[in-house]
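[1] Sequence and predicted structure below; questions after.
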Amino acid sequence: MKVNVISAKGLETNLNVVIDKKDLEKKIDQRLDEVKKDINLKGFRPGKAPKELLKKQFGQALQGEVLEKVLQDTTVEVLKNKKIKPASQPKINIKSFGENKNLEFDIIVEKFPEIKNLDVKKLKIKKYTVKSEKKDVEERLKMLAENSKKYLDKDKTSLAKNGDLVIFDYEALIDGKEFENNKGKNIQIILGKDLFIPGFDKQLVGSKKDDKVNVTVNLPQNFPNKELVGKKALFKCDINNIKYSVDQPINDEFAKNFGVKDLNELNKNIESQISNEYQNITSQIEKKEILDELNKQVSVELPKSLLNDEINNITQSFKFEKLQKNKKEKDINKINLDEDEKKQALSLAKRRVKLALALNKIGDENNIKVENFELENELNSQLRNYPGQENNIREYYKKNPNEYLKLKGPLFENKVINFIKKNAKITEANITKEQLKKLFSSPDTSETKQKKTKTQTSKKRSSKK
């Protein structure tokens, strides 16, 4: 085998490979020896037919099979010997192949760039701490008390008002006609909260037990049957009961309902809970600042193949968002991005690819890997969000192993981020709730503050940054 470098410019290398026809013939003969025992040829016992006859009859098919394997194996060997780590699938151009001909082909490959001077220990990051305030605990206690209110039956002649609990059955019609799931039994709503259907509550104010009330509303955006969204519906309601609320005193007895001994312990639990909630937010901010710092420090040529793939992924995500908002157009291929959106997609793609390269380098240098049990735990965590659909989702991943492997992206990213947090130069920062809100809402270049994408197609090569 002869290998020559035709050109090497930037990240792209063009290699020419020549394999002697004799070596190719040997591989074809070896493959023929492997399969001849299974070939049944009329007039010969299995495995006893002359090789030349078999080659004449099956040689062309074997040639194609051997060619595919030789191209694959040789490409891997050549790139390994040349110490080229491909950023994407190499392109193969066959220049010569056939009977009594050498196999000659070109390998066009784009390699991963070398990232220099990336020292995690020199990264400067902040660790934020937010202490819960007394008024936060008090507000949470009031909310618990509100949700723990007891409701007692009203007198039959008493009229319903805001704050009352109304229990009713209904039958809904659109243009006088029934539709799927148009009936409900013993529905409970608290008047004034407007949580059932916007505008529904106020039409029950003034009703009393055993009344029949007609309520007219437009079906909301989150109505399950999307074809009926926005249509005017008549709800024929039978009022079963009306209850008034009794304020829940906040004391030790109230606290015991939550498994603690007294109100003081409940206050401490709430304080801890609020602090944990703040910690989830500060972790997001810290992660974003780490990625921002990496984005600033890393200056490297980006592989065009990865960049183009990421641009396509983001473009499709942006198009999908626009399609969701466009009530007239239903074909995503007819949705176009304006110039600002194209620039945004390019900027975001560059950031994602650069950060993916940086995180992969840190992971490789420090032997950070996602273990199989971690991948399975992540899948189980996701399945808990879809009760009743677990088997269907598992079957989907079983039939689509590449989709299953995409779960690795966020797991790997988080492991690298945690490694950075442990090894970088940390500055402790105690901040208030107001400062936290300001940090979380501040403009940045992260896609979490730009267009939020709903697809996860980009996880194949770079997880979301």
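    Received, thanks.
[2] can we go C-alpha only for contacts and neighbour counts from here?
    Will do.
[3] what about the helices in the stretch 301-450 of the chain?
    Taking DSSP state H, counting those that start in this stretch as the test, the helices found in the stretch 301-450 of the chain are 304-325, 339-365, 372-383, 390-399, 401-405, 408-423, 433-441.
[4] got JSON lines for the ones you listed, with mean neighbour count and distance to Lys126 too?
    Below are these laid out as JSON lines (neighbours: other CA atoms under 10 Å; distance: least, CA to CA, whole Å):
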{"stretch": "helix 304-325", "mean neighbour count": "19", "distance to Lys126": "30"}
{"stretch": "helix 339-365", "mean neighbour count": "19", "distance to Lys126": "19"}
{"stretch": "helix 372-383", "mean neighbour count": "13", "distance to Lys126": "28"}
{"stretch": "helix 390-399", "mean neighbour count": "13", "distance to Lys126": "38"}
{"stretch": "helix 401-405", "mean neighbour count": "13", "distance to Lys126": "32"}
{"stretch": "helix 408-423", "mean neighbour count": "18", "distance to Lys126": "9"}
{"stretch": "helix 433-441", "mean neighbour count": "13", "distance to Lys126": "12"}
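[5] Which of these sits closest to Ser458?
    Minimum separation from Ser458 across the helices of the stretch 301-450 of the chain (CA to CA) falls at helix 304-325, 5.9 Å.
[6] Alongside the first one, take a look at this:
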Amino acid sequence: MQITETTNQGLKRGYKLTIPAADIDGRITAELKKIAPTVRMPGFRPGKVPANLLRKMHGEQLHAQAVQETIREAVDGLIKDKALRPAMQPRVALGEGYAEGRDAELSVDLEVLPQVTAPSTEGLTIERLVVPVTDAEVDEALARIAGQNKSYTDAKKGRKAAAGDQLIIDFVGRTGGVEFEGGKAEGAALVLGSGTFIPGFEEQLTGVRAGDRKTIAVTFPADYPAKELAGKNAEFDVTVQAVKVEGEGQVDDDFAKNLGLESLEQLRGLVRGQLEQETNGLTRTQMKRALLDQLAAGHDFDVPEQMVEAEFEQIWTQLEQEAAKSEDPEAAKREIEAEREDYRRIAVRRVRLGLLLSEIGQANNIQVSSQEMQMLMQQAAQQYRPEDRERFLQFVQNEPMAAAQLRAPLYEDKVVDFLFDKAEITTREVTREELEAAIEADEDSGSQPEKAPGKKAKKNSAPEAAPAAAKKGGKKAAAKVEAESRPGDAAVQPENKKSRKKPAAPSA
């Protein structure tokens, strides 16, 4: 095989490979010898079919197979001979005009990983901001739980239903006088004013009494999930079985027992633990951001464009999904379009951080064990329907890239935890508001390397910061916070040497 280098610029490499026709033909001949003893043809004894007839029968298929295998081996050999470290799968093209009997000319283009020296783990300093959980916060959380687990008791006889009351109803829906699927129920609970049924349904039941029968006329929204009903007029015959009023929510032992617990004390302990877990997650976000900022500020090197493009596409897909869910999708889309280059710079940062963490992990022998990988696969498989889980597991086992993407977040966390252990950490007690402000703060320290010209760049915060960002900046802000500091999945890894049908009505 003849190798000619065509490109050597930065991280880009290009090669022209010439594979002699004799090499391909030799592979075909060897394969014909393998299959000859098994071929049966009328007029010939088993294993005695002439080679020219075998080639005529199977030559085209064997030639295609030989070319494919030769190309794969040639590219593997190129990578080994030139000691290349591909950033992503090389682009391989067979020269135009190739035909059997001719030399095969291949063009191989790829980007290689940059030579990155593992950063020193000495001298890292991180301030840990911690938020103590107070009794008042536990009380507030219990009040919210009580509000989400309201109890209702029968109203006084003859009471007219008002907003906040619960109705127990039977209903039958019709369009054009014909009942439709999903439009019938018995004993359905409906809280007036909850907005859980289609527009106009609940309002027409205000003032009803237990035992009343009423026919309600409504129009299904144009964007109703059941397309056969979208935009159509409908009538519902409703029978009110009962009118109930909200009971007084007492947070006591009985309330805890209704939730399946032994006592209020146990419930308070669980709530406190959840609040602590949440604030601990925010603290980790703040620490991780500070750590990544230190790494990013101290390293600036070229990164493969293909990896950047893959990261950017991942970020952009998330942004577009969030924009589509916003109140004004078109305005949200225009807003993110105006900041496209900012997000591309974020993609560069993510890839660079990923490569840095990968080098640190390899230099310190940090690994994801086979047992941990099996656990990751089983957890990921739970997102699929039971009948699809085994197929998903087989896919991950057979696709190295899929396994790498699954492994990357855990590998990243293990490297980050390793760096936390090496860092000098000081602790400061703050309020939750101060912690969230620290996570979302505008850049004051100058540690953000990819600052957009003319703009004050956001400090980078880790994925766990998204809930905090959502509170103040909305879904788009949450997406940007996550994008800015999350190292790229493709880089953060050791280098390898149910669908339920919604009821048709009357739910909104």
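    Cool, got the structure. Note that the structure is predicted; figures quoted are calculated from it, not measured.
[7] Could you tell me the TM-score of the two chains?
    Overlay of the two chains. TM-score (TM-score structural alignment, normalised by the length of the first structure): 0.76; 452 aligned residues with a CA RMSD of 4.5 Å.
[8] And the helices of the stretch 301-450 of the first structure: which comes nearest Asn276 of the first structure?
    Of all those, it is helix 433-441 that lies closest to Asn276 of the first structure, at 13.1 Å by CA to CA.
[9] and the closest one, how far from the second structure on average?
    Taken over the aligned residues, the distance from helix 433-441 of the first structure to the second structure averages 3.2 Å (mean CA distance after the TM-score superposition for the first structure).
[10] Output the contacting helices and strands for that helix.
    helix 263-297 (3 or more CA pairs under 8 Å, 6 or more residues apart in numbering; DSSP states H and E).
[11] can you pull the buried residues of the helix it packs on?
    263, 266-267, 270-271, 274-275, 278-279, 281-282, 285-292, 294-295 (16 or more other CA atoms under 10 Å).
[12] related to what we said a few turns ago, including distance to Lys121 of the first structure, could the helices of the stretch 301-450 of the first structure go into CSV?
    Converted to CSV, those look like this (distance: least, CA to CA, whole Å):
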stretch, distance to Lys121 of the first structure
helix 304-325, 28
helix 339-365, 11
helix 372-383, 26
helix 390-399, 38
helix 401-405, 30
helix 408-423, 5
helix 433-441, 24
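[13] just the strands in the first structure please.
    In the first structure, the strands defined using DSSP state E lie at 2-9, 12-19, 91-96, 103-110, 124-130, 150-153, 165-173, 183-190, 212-218, 232-246, 425-431.
[14] can you put these in TSV and add distance to Glu321 of the first structure and mean neighbour count?
    Listed next are the strands of the first structure as TSV, based on distance: least, CA to CA, whole Å; neighbours: other CA atoms under 10 Å:
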stretch	distance to Glu321 of the first structure	mean neighbour count
strand 2-9	38	12
strand 12-19	35	18
strand 91-96	34	13
strand 103-110	32	21
strand 124-130	33	18
strand 150-153	43	14
strand 165-173	32	20
strand 183-190	33	15
strand 212-218	24	17
strand 232-246	27	19
strand 425-431	35	12
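[15] Including distance to Thr74 of the first structure, could these go into JSON lines?
    Listed next are these as JSON lines, based on distance: least, CA to CA, whole Å:
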{"stretch": "strand 2-9", "distance to Thr74 of the first structure": "10"}
{"stretch": "strand 12-19", "distance to Thr74 of the first structure": "9"}
{"stretch": "strand 91-96", "distance to Thr74 of the first structure": "11"}
{"stretch": "strand 103-110", "distance to Thr74 of the first structure": "10"}
{"stretch": "strand 124-130", "distance to Thr74 of the first structure": "45"}
{"stretch": "strand 150-153", "distance to Thr74 of the first structure": "76"}
{"stretch": "strand 165-173", "distance to Thr74 of the first structure": "69"}
{"stretch": "strand 183-190", "distance to Thr74 of the first structure": "67"}
{"stretch": "strand 212-218", "distance to Thr74 of the first structure": "66"}
{"stretch": "strand 232-246", "distance to Thr74 of the first structure": "68"}
{"stretch": "strand 425-431", "distance to Thr74 of the first structure": "46"}
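[16] for the ones you listed, which one sits closest to Asn380 of the first structure?
    Evaluated over those, closeness to Asn380 of the first structure peaks at strand 124-130, with 30.3 Å, by CA to CA.
[17] Tell me who's in contact with Gly206 of the first structure.
    Contacts were defined as CA atoms under 8 Å, 6 or more residues apart in numbering; by that measure Gly206 of the first structure touches Leu159, Ala160, Lys161.
[18] For ChimeraX, write the select line for the buried members of the residues you listed.
    In ChimeraX, selecting the buried portion of the contacts of Gly206 of the first structure, with burial taken from 16+ other CA under 10 Å, looks like this:
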select :160,161
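[19] residues touching the residue lying farthest from the centre of the first structure, list them.
    Of all residues in the first structure, Gly43 has its C-alpha farthest from the mean position, at 60.5 Å, by CA atoms, centre = their mean. Going by CA under 8 Å, 6+ apart, Gly43 of the first structure touches no other residue.
[20] repeat for Lys111 of the first structure
    By CA under 8 Å, 6+ apart, the neighbours of Lys111 of the first structure are Leu11, Glu12, Thr13, Ile84, Lys85, Pro86, Ala87, Ser88, Pro303.
[21] Would you mind checking those for buried ones?
    Buried members of the contacts of Lys111 of the first structure, scored by 16+ other CA under 10 Å, are Leu11, Glu12, Thr13, Ile84, Pro86, Ala87, Pro303.
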